[in-house]
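Visitor: Any chance you could fold what I've pasted below:
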Amino acid sequence: MTTTEIHSRFHDLLRAQVGHEFTASQQYIAIAVWFDTNDLPQLARRFYAQANEERSHAMMMIQYLIDKDVKVAVPGVGDVISEFVKIAEPVELALAQEKIVTEQITDLARTAREDGDYIGEQFIQWFLSEQVEEVASMRSLLNIVHRAGGQLFDVEEYVARETSARVNRTTNPPKEAGAL
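Guide: Below is the predicted model:
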């Protein structure tokens, strides 16, 4: 079975987005490791889970391309930052990253519409909704970190409480992306 080489702008952007999602996953692992190293297990757990979610997004995109019989190659990942000085820095980085991903996903949706790729546009709608949640979640976490001042146990308590609530409201399709 051969895969079709389709050259649509949407598919090109989606292939690139796979790399962005894998890079985001690696960045979240680096953040989680930093929190783990600094004895903040709830924040570490939160970012390890976020890394898995970003990997899942990449895998969903890969599966879509495979299902559409579009050639796909697994790209390498970009550089990640793994050294931070203050607790707010990795969360600020995560929020900035989610805002960039939101722009990328929005561009994917726009491009699918412009290309007349209605199936692609429908596929990307889930990711648009997901990005609203991701940005809001990171913004809230950053606000809590700032409000807590130096009270890291308060941040850990917040993350523990919110992580369990978040797991109960996930909308990720369960069959997608080969759960870890």
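
Visitor: okay, CA-based contacts and neighbour counts for the rest of this
Guide: Noted.

Visitor: now the helices: where do they sit in the protein?
Guide: Taking DSSP state H, the helices of the chain run over residues 9-37, 41-67, 88-115, 118-148, 152-168.

Visitor: Pull out the buried positions in the second one.
Guide: Of all the residues in helix 41-67, those buried under the rule 16 or more other C-alpha atoms under 10 Å are 41-65.

Visitor: out of the helices of the chain, nearest to residue 174?
Guide: Smallest distance to residue 174 across the helices of the chain (C-alpha to C-alpha): 10.3 Å, for helix 41-67.

Visitor: And for residue 107, the neighbour number?
Guide: 15 (other C-alpha atoms under 10 Å).

Visitor: okay but residue 142 is in contact with residue 93, surely?
Guide: No. With contact defined as C-alpha atoms under 8 Å, residue 142 does not count as touching residue 93 (10.0 Å).

Visitor: To check against the first, give me the structure of this:
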Amino acid sequence: MLSKKVLELLNTQVNKEFYSAYLYLDMANYYKNEGLNGFYNWYKVQAQEERDHALLFMDYIQQNGEAVVLEAIDKPDKEFKEFIDPLKEGAKHERYVTGLIHSIYGAAYEEKDFRTMQFLDWFVKEQAEEEDTADDLIKKFQLFGSDSKGLYMLDNELASRTYAAPSLTV
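Guide: Okay, here's the model as predicted:
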């Protein structure tokens, strides 16, 4: 059985993951409007991953006999002026999500909720990958994005990203 504190944090995380998907769709829209279809694709795939993360949290809560509480999803409020802005915002957001996951893990640790800690292990690893990928994308953009040919090649690289559902079993 989940403690009240852990359950509350898990439910909050469901909504934060859905917000993440919404935020990445907003970034995808920005790039689509700017004609960068590869960047659009990259963030659209990212949104799909975040949606699936929310569903994994929902499944976990339900499999522990608890109710999922869905809240309203905030509207993304960032305005992007330069192509690099969504990349920087995305990296910042991933660090924020890492902090949220760590907070749930810490609460589960305090409660000796080893099942939840084991469930969260996958997300801890996933967040490390997400942060590395976001930072790598910024570095690539800083190296190549100011050159039109480099930007074209980077956009083509990002267009090749395909969606793969997470392999975590809850």
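
Visitor: before we move on, the earlier item: among residue 142 and residue 93 of the first structure, which residue is more densely surrounded?
Guide: Using other C-alpha under 10 Å, the more surrounded residue of residue 142 of the first structure and residue 93 is residue 142, with 22 against 18.

Visitor: Give the equivalent position in the second structure for the more buried one.
Guide: For residue 142 of the first structure, the aligned position in the second structure is residue 138, judged by TM-score structural alignment.

Visitor: got a list of what its match touches?
Guide: Contacts for residue 138 of the second structure (C-alpha atoms under 8 Å, 6 or more residues apart in numbering) come out as 84, 87-88.

Visitor: what span of the first structure lines up against stretch 89-99 of the second structure?
Guide: Going by TM-score structural alignment: stretch 89-99 of the second structure matches residues 93-103.

Visitor: returning to that earlier point: which among the helices of the first structure is found nearest to residue 82 of the first structure?
Guide: Distance to residue 82 of the first structure, taken as C-alpha to C-alpha, is lowest for helix 9-37 among the helices of the first structure, at 5.1 Å.

Visitor: ok, the most centrally placed residue in the second structure to residue 166 of the second structure distance?
Guide: Centroid-nearest residue in the second structure, with C-alpha atoms, centre = their mean: residue 50, separated by 4.6 Å. Distance, residue 50 of the second structure to residue 166 of the second structure, by C-alpha to C-alpha, to the nearest Å: 10 Å.

Visitor: And for residue 18 of the second structure?
Guide: On the measure of C-alpha to C-alpha, residue 18 of the second structure and residue 166 of the second structure end up 16 Å apart.

Visitor: Kindly report the same for residue 108 of the second structure.
Guide: 23 Å.

Visitor: So for the two, which sits in the more crowded spot?
Guide: Shown here are residue 108 of the second structure and residue 166; by other C-alpha under 10 Å, residue 108 has more neighbours (23 against 12).

Visitor: Report the contact partners of that one.
Guide: Residues near residue 108 of the second structure by C-alpha under 8 Å, 6+ apart: 6, 114, 116-117.

Visitor: That one pairs with which position in the first structure?
Guide: Per TM-score structural alignment, residue 108 of the second structure is aligned with residue 112.

Visitor: same question, residue 59 of the second structure
Guide: Checking with TM-score structural alignment, residue 59 of the second structure has residue 63 as its match.

Visitor: if we can go back for a sec, the residue nearest to the centre of the second structure pairs with which position in the first structure?
Guide: Counting by TM-score structural alignment, residue 50 of the second structure corresponds to residue 54 in the first structure.

Visitor: Contacts only, for that match.
Guide: Here residue 54 of the first structure is in contact with 21-22, 24-25 (criterion: C-alpha under 8 Å, 6+ apart).

Visitor: 6 Å instead, please
Guide: 21, 25 (C-alpha atoms under 6 Å, 6 or more residues apart in numbering).

Visitor: From residue 149 of the first structure, how far out is it?
Guide: 29 Å.

Visitor: ok, now residue 100 of the first structure?
Guide: When distance is defined by C-alpha to C-alpha, residue 100 of the first structure is 27 Å away from residue 149 of the first structure.

Visitor: and what of residue 101 of the first structure?
Guide: Between residue 101 of the first structure and residue 149 of the first structure the distance is 28 Å, computed by C-alpha to C-alpha.

Visitor: counterpart of residue 8 of the first structure in the second structure?
Guide: So residue 8 of the first structure corresponds to residue 4, using TM-score structural alignment.

Visitor: count of neighbours near its match?
Guide: 9.
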